[in-house]
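Peer 1: Sequence first, then the predicted structure, then my questions.
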Amino acid sequence: MSHPQRAAAFTSDAERTTWHDETLWFVRQKRDKAAYGVPEFQQLRQLASDIKEHTLSRLDEYLEQFERNARANGVQVHWAADADEHNRIVLSIIKAAGASSIVKSKSMLTEECHLNPYLQQHGIAVVDTDLGERIVQLREEAPSHLVLPAIHLKKEDVGETFHQHLGTPKGEKDPQNLTEAARLHLREKFLIGQVAISGVNFAVAETGAVVVCTNEGNADLGVNLAQVHIACMGMEKLIPRTADLGVFTRLLARSATGQPVTTYTSHFSQPAPGRQMHIVIVDNGRTRQLGRPDFRNSLKCIRCGACMNTCPVYRRSGGHSYNFTVPGPIGAILSPNIDLHKHSTLPFASTLCGSCTDVCPVKIDIHNQLYKWRQLIAQSNALPLGKKLGMKLLSWGLARPGLYRLGGKVAREGLRLLPRGLSHAAALNPWAKARELPEPPAQSFREWYQQTVTQ
């Protein structure tokens, strides 16, 4: 299914669509308040962008430096060219540890690599310990947001899910009670987890350490109780120095949830005595994106989700409509790099209003990249047939001034004479379902110009 088809399924529930839209806009407003509270916020954005630009320009050197320092700390470093290799490496570490029970904190990279189903196929039980991730895991759904994976669900949905899987009373929807039930359920999983898998928010080349940011402390519980810690990171997560980290931690939480800082910002640099720490560094299309001059800036992304919270299309179509691990505007840039034909509709899931670019904490020119992807998709003959024919017809009409003038005159008269029931009929004009058509002018701009300027 294309994005428009999936979006149509989400928007068929008007009440949920409205609620989803308003909830994410509330998060966007929290972001604005947090940003305005820091006078130097715009300077921080520019500095973060410059640091990422520098790092990407010397990524090979910083990756080698990071590996050297991590190994010196007693960490085992692995390299994965793609998702399949990443999954095989993780499975081999788990098997070498003789483990069968895994606890995993939120990691969009492992979602990208489809690690959970891979491990389950090999008899490994995987429990996501982030509350939102656990909710969607129990429902056998993918996360719909980078930071708020269950934002598409209401408390009644969560209550029903917990009733089915955790045995809570039917009809329970009190958030406090549901959270307590989840805490009891997950504490048991932490205690029996033999291997802990975490994501990586930032990796510091200078020290070989990885930094994990959470609000629930679930990553810390998993890592400190398990004998083996596997940290999975995309190679773009690197920053050069520990001194650079403060720039990003000041931006990340404010951009994501409107908080001054995440509740837990944990540094993992070496394994505890008698334990193991592994870092798996993953490419999976990142070097290909790095080699695209028009799109390399997308690798600056720190996965805050700010572009999703502000995007009018994402807010109304839901994250699952993108059918990609990273939804929203940034996902619409990253996904064609992985499979252009499969994700050819995503760069068109945007108004190109530029709001995503305005809120991006590392100043990625998201709307410009969406426009450039549209051009590449057209050149690659990957446009849907309807859009392709529509654009050809439109270009043919726009190239004929006489026909264009006639069409405008017919449209103006038609809007004036047609009854509202016909001009606003959903089957004929779906655009007008949620919008009022403008009052047709008495004359076109060209007619006005000739009448008032050229005479």
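Peer 2: Okay, I see it.
Peer 1: For the rest of this, base every contact and every neighbour count on C-alpha atoms.
Peer 2: Will do.
Peer 1: ok, residue 41 to residue 35 distance?
Peer 2: 6 Å (CA to CA, to the nearest Å).
Peer 1: swap in residue 318?
Peer 2: For residue 318, the distance to residue 35 - CA to CA - is 25 Å.
Peer 1: Have a look at those two and say which one is more surrounded.
Peer 2: residue 318 (25 against 22; other CA atoms under 10 Å).
Peer 1: Which SSE is immediately downstream of the top helix by length along the chain?
Peer 2: Longest helix in the chain by number of residues, with DSSP state H as the criterion: helix 14-36. Note on helix 14-36: by DSSP states H and E, the next helix or strand toward the C-terminus is helix 41-57.
Peer 1: what's that following helix packed up against?
Peer 2: strand 238-239, helix 242-256 (3 or more CA pairs under 8 Å, 6 or more residues apart in numbering; DSSP states H and E).
Peer 1: try 6 Å
Peer 2: The helices and strands touching helix 41-57, judged by 3 or more CA pairs under 6 Å, 6 or more residues apart in numbering; DSSP states H and E, number zero.
Peer 1: So what angle separates the directions of that helix and helix 242-256?
Peer 2: Using axes from the mean of the first three to the mean of the last three CA atoms, to 10 degrees, the inter-axis angle of helix 41-57 relative to helix 242-256 is 120 degrees.
Peer 1: dropping in the other structure now:
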Amino acid sequence: MSDFTTPSFLNRADAALADPILKIAVERTAGTAEAKRAIAIDAFPDFEAARTRAAAIKDHVIAHLGPYLEQFEASAIAAGAQVHWAQTADEACQIVMNICKAAGAKSVARSKSMLGEEIGLPHALEEAGIGRVETDLAEHIIQLADERPSHIIWPAMHKTREQVSALFKAKHRTPHEEETIAAMAQSARRELRAKMLGADVGISGANFLIADTGAVCTVTNEGNAELSLVPPRVHIVTAGIEKIVPSMPHAIPMLRMLARSATGAALTQYTTFYTGPRRSGDRDGPEEMHIVLVDNGRTKMREEGLADMLRCIRCGACMNHCVVFRQIGGHAYGGTYPGPMGAVLTPALDGLASNRDLAHACTLNGKCQEVCPVKIPLPTLLKGWREKSWREGLEPTSMRAGLGLWAWVATRPALYRLGTGLAIRAIRLLGRKGWIASLPLAGGWTRYRDLPKPAAQSFMTQYQREQRK
């Protein structure tokens, strides 16, 4: 749940734009991700056909969610797992706390899970007095800094290498001495390894749930899921109900889309399927496996026109290519999920009234939809939130009055052309060397960037002149 009720999105975005270090950190990671994805897609000639198939798989499951969830439950129970159902975030956390208490857990190793962040699981563990270690390297950084993730794949992308180095030196028992990435990674390994292996309970999310086998799939780049989920006595999975796929032949093409879209790799380094707890004859594995299936508004989304958003496989491609995210980073969005996907999900999860600005932050350039591996029409969904905000009277009076005035002028072509001509002349007077550094009523734009000086004539005037030639 969002805990960024104050300050507002506009104030958070303003602060982010004023932070030059943030822009450097975000651009380093997002820019690299964009370039690597492009190479991976160029090497995958059937990518468009694969996108169509992936979207069709997700649409089929969403349309038949009930039967597939029932099949998954039966298959998971047959494999020895225990399945729990949670309607809300609070209910999901309470189920997890009850399992931990029954196990006598004093320490928990957690593999990165945005669903866990969504339901507030880190806070719930803290309130219950259960020690928590985040085993993903980026999540470890976030935990040390006492911050929230700023990206769903790279939670610490807002921090530079230099900031991470300073943090490790301040927080690690045996910090690195050399200023290299390898030395910093080794420092984190020393800090985390014993805690992973000694945890009483391992908690993970799920990238996919396989209906016909009851298997849970996790995808990581570091192998931290395997180390934090296999040694503990109890493995708890928290997963959104939309993570279901019918079978392994459906999971494999989804994995191919996920890896290429998220990191530009053909396949992620560690892709693991867990099917029940340890069986007789197994050399390792937990004694108990619990799977908590979480709704938390997903059924409502399906019923209220947001079913397309349930296709999302959490690859992060939409935010890596978003011109707004690349300027303000993830924390400015305020909720669990940043970027274009967050601008759609946060109003659904936390309410539109307190998050209406998110949809207005989008330029609607369509890049997010273009790169989405499951073809989610993000701009259309964002326009839907704008329309709902208008219908429900959530837009400020100043905006409604301003748009009303614009509509009145726009429906009078002669007056509109006269106003446009006068505005162009007035704005050009503020230009210097082709740019406008300051513009009345546009300080939010010109405070951090220059505005191009407009042409001497409007587009329509230039077009009509060309037509007469």
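Peer 2: Noted; the coordinates are in hand. Bear in mind that the values here come from a model prediction, so they are computed numbers and not experimental data.
Peer 1: Drop the TM-score for these two in here.
Peer 2: Here the TM-score for the pair of chains, by TM-score structural alignment, normalised by the length of the first structure, is 0.94; 453 aligned residues with a CA RMSD of 2.2 Å.
Peer 1: Check how far the longest helix of the first structure sits from its aligned residues in the second structure, on average.
Peer 2: Aligned to the second structure and superposed, helix 14-36 of the first structure gives a mean residue distance of 2.0 Å (mean CA distance after the TM-score superposition for the first structure).
Peer 1: For that helix, give me every contacting residue.
Peer 2: 11, 254, 255, 258, 309, 310, 315, 316 (CA atoms under 6 Å, 6 or more residues apart in numbering).
Peer 1: got it, and stretch 425-438 of the first structure?
Peer 2: Applying CA under 6 Å, 6+ apart, the set of residues contacting stretch 425-438 of the first structure is residue 424.
Peer 1: Okay, buried residues for stretch 351-362 of the first structure please.
Peer 2: Buried residues in stretch 351-362 of the first structure, defined by neighbour count with 16 or more other CA atoms under 10 Å: 352, 354, 355, 356, 357, 358, 359, 360, 361, 362.
Peer 1: residues contacting the fifth one?
Peer 2: So that's residue 357 of the first structure. 365, 366 are the contacts of residue 357 of the first structure under CA under 6 Å, 6+ apart.
Peer 1: can you check the first one too?
Peer 2: Contacts for residue 352 of the first structure (CA under 6 Å, 6+ apart) come out as residue 367.
Peer 1: Go again with 8 Å.
Peer 2: 367, 368, 370, 371 (CA atoms under 8 Å, 6 or more residues apart in numbering).
Peer 1: Which of those remain contacts when I look at the second structure?
Peer 2: Compared against the second structure with both residues aligned by TM-score structural alignment, their matches' CA atoms under 8 Å, the contacts of residue 352 of the first structure retain residue 367.
Peer 1: how near is the aligned partner of residue 199 of the second structure in the first structure to residue 25 of the first structure?
Peer 2: In the first structure, residue 199 of the second structure lines up with residue 193, judged by TM-score structural alignment. Between residue 193 of the first structure and residue 25 of the first structure the computed distance is 37 Å (CA to CA).
Peer 1: swap in residue 443 of the first structure?
Peer 2: Taken as CA to CA, the span from residue 443 of the first structure to residue 25 of the first structure is 39 Å.
Peer 1: before we move on, what about residue 34 of the first structure?
Peer 2: From residue 34 of the first structure to residue 25 of the first structure the distance is 14 Å (CA to CA).
Peer 1: that older thread, taking helix 242-256 as reference, get the angle to the longest helix of the first structure.
Peer 2: 140 degrees.
Peer 1: Buried residues of helix 14-36 of the first structure, list them for me.
Peer 2: Quick answer for helix 14-36 of the first structure (16+ other CA under 10 Å): 16-17, 19-21, 23-31, 34-35.
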